[in-house]
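Asks: just coords:
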């Protein structure tokens, strides 16, 4: 069985996360996707919502979606003061589950293009496959020769390869292009604009109840 991890700050979780993930379940034949909230993302601004609030929004977003679960290893008490390096998480998962278990890590094209800034990025495929979701405005190819050579060496166009090997492949999925970002949502909320079409209703209600992302807290 192929396990899939989907990391992010989820500040907040929105349809730009959920709709491509749902499409992946059908395209790749996943039985479950574990959402992996970061604690201290090394390459992004720190979350505005607290860890508890982000976790609450994740639970609300997926409570009627049994194909999703939440992996809290990066926000567990022992990791709260350390950056969330993906390679460390993958190594930990692999040590717990053995060398033969299938593991995929889901990321957007924007994250793929930034891989050369990641800690020990070339070793990621020693522990997992990478499933790449399309993002508006980002090309599949990159001008970074080293990164593109690495992609070419490991890319597969057959999703079955992800099931037949525990790690080592890069697969570009045909996920829907969702032009939604958490930055846009936070900005809209701060400007008192509605975002109810961009994220699940229960998450939207929670944001209002908590007064999140608004300069004028309610």
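Replies: Good, I have the coordinates. Computed from a predicted structure; not experimentally measured.
Asks: hey, let's count contacts and neighbours off CA atoms from now on
Replies: OK.
Asks: Tell me, how many residues neighbour residue 90?
Replies: Residue 90 has 20 neighbours, counted by other CA atoms under 10 Å.
Asks: ok, now residue 100?
Replies: Other residues lying near residue 100 total 10 when counted by other CA under 10 Å.
Asks: Give me the three-state assignment for it.
Replies: coil (DSSP: H, G, I helix; E, B strand; the rest coil).
Asks: Distance check, it against residue 164.
Replies: As judged by CA to CA, to the nearest Å, residue 100 and residue 164 stand 10 Å apart.
Asks: got it, and residue 187?
Replies: Between residue 187 and residue 164 the computed distance is 43 Å (CA to CA).
Asks: Neighbour count: the two, which is higher?
Replies: Counting neighbours by other CA under 10 Å for residue 187 and for residue 164 shows that residue 187 has the greater number, 14 against 11.
Asks: So which residues make contact with the strand or helix carrying that one?
Replies: According to DSSP states H and E, residue 187 maps onto helix 182-190. With contact meaning CA atoms under 8 Å, 6 or more residues apart in numbering, helix 182-190 is reached by 10-14, 194-195, 198, 213-216.
Asks: quick one: buried residues of it?
Replies: Neighbour counts over helix 182-190 (16 or more other CA atoms under 10 Å) mark 182, 185-186, 189-190 as buried.
Asks: take the one below as the second:
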């Protein structure tokens, strides 16, 4: 059975932290691929700053140079709020030959008891937790833990830097920076 990692998020914008997490988990868990799934509207956050098309384009640019990374637009196509349970039900139905590993940061590990129908979700997916500054990687739920180099980057921090016209080189892939500038994203 092919093992697939799932990394969900708004990716507003995608950054090197996302790519590092995906690659470290892929190699540690011996995953065939990692699918990046941008949300349309996350259930636990405010709406994205940029439209879905721009986020998909930026994510495609960010992942293009890694043959093990794929962008999957299942949640964008559904639109509205996206719950992991709904997404995983569809993915399991479409891909019964694949075993899924849902990658989450330690902040989301702490939040797992509040996820929509978490007990049902555990039958559909294996969770992989990665460390994040300020959070403990502890849960009553079965979580595989992968140590990754600590890199404290957030999309909200990047949006703030971009609005202030500060440099994001070495934090965001060059192709994504070019796209952001060309499309005037994150400007005041």
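Replies: Structure's in. What do you need? Here the structure is a predicted model, which means the values were calculated and not measured.
Asks: Now name the helix or strand holding residue 26 of structure 2.
Replies: helix 16-28.
Asks: That helix vs structure 1, mean deviation?
Replies: Average distance, helix 16-28 of structure 2 versus aligned residues of structure 1 after superposition (mean CA distance after the TM-score superposition for structure 1): 1.1 Å.
Asks: how about that helix: buried residues?
Replies: For helix 16-28 of structure 2, the neighbour count (16+ other CA under 10 Å) marks 16-19, 21-26 as buried.
Asks: Under the alignment, what does residue 174 of structure 2 map to in structure 1?
Replies: When structure 1 is aligned by TM-score structural alignment, residue 174 of structure 2 is paired with residue 201.
Asks: Around its match, how many other residues sit close by?
Replies: By other CA under 10 Å, 14 other residues sit near residue 201 of structure 1.
Asks: Quick one: the helices in structure 2, in order.
Replies: Ranges of helices in structure 2, per DSSP state H, are 16-28, 52-63, 74-78, 84-94, 106-111, 118-121, 155-163, 174-182.
Asks: Distance to residue 4 of structure 2 added to the ones you listed, as a markdown table?
Replies: A markdown table is the format used below for those (distance: least, CA to CA, whole Å):
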| stretch | distance to residue 4 of structure 2 |
| --- | --- |
| helix 16-28 | 8 |
| helix 52-63 | 16 |
| helix 74-78 | 15 |
| helix 84-94 | 11 |
| helix 106-111 | 19 |
| helix 118-121 | 16 |
| helix 155-163 | 24 |
| helix 174-182 | 25 |
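Asks: closest one to residue 41 of structure 2 among those?
Replies: Evaluated over the helices of structure 2, closeness to residue 41 of structure 2 peaks at helix 74-78, with 8.4 Å, by CA to CA.
Asks: buried set for that closest one?
Replies: 74-76.
Asks: I'd like the distance from the helix holding residue 26 of structure 2 to the chain centre, please.
Replies: The chain centre lies 10 Å from the centre of helix 16-28 of structure 2; the measure is CA atoms, centre = their mean, to the nearest Å.
Asks: likewise stretch 191-201 of structure 1?
Replies: 21 Å.
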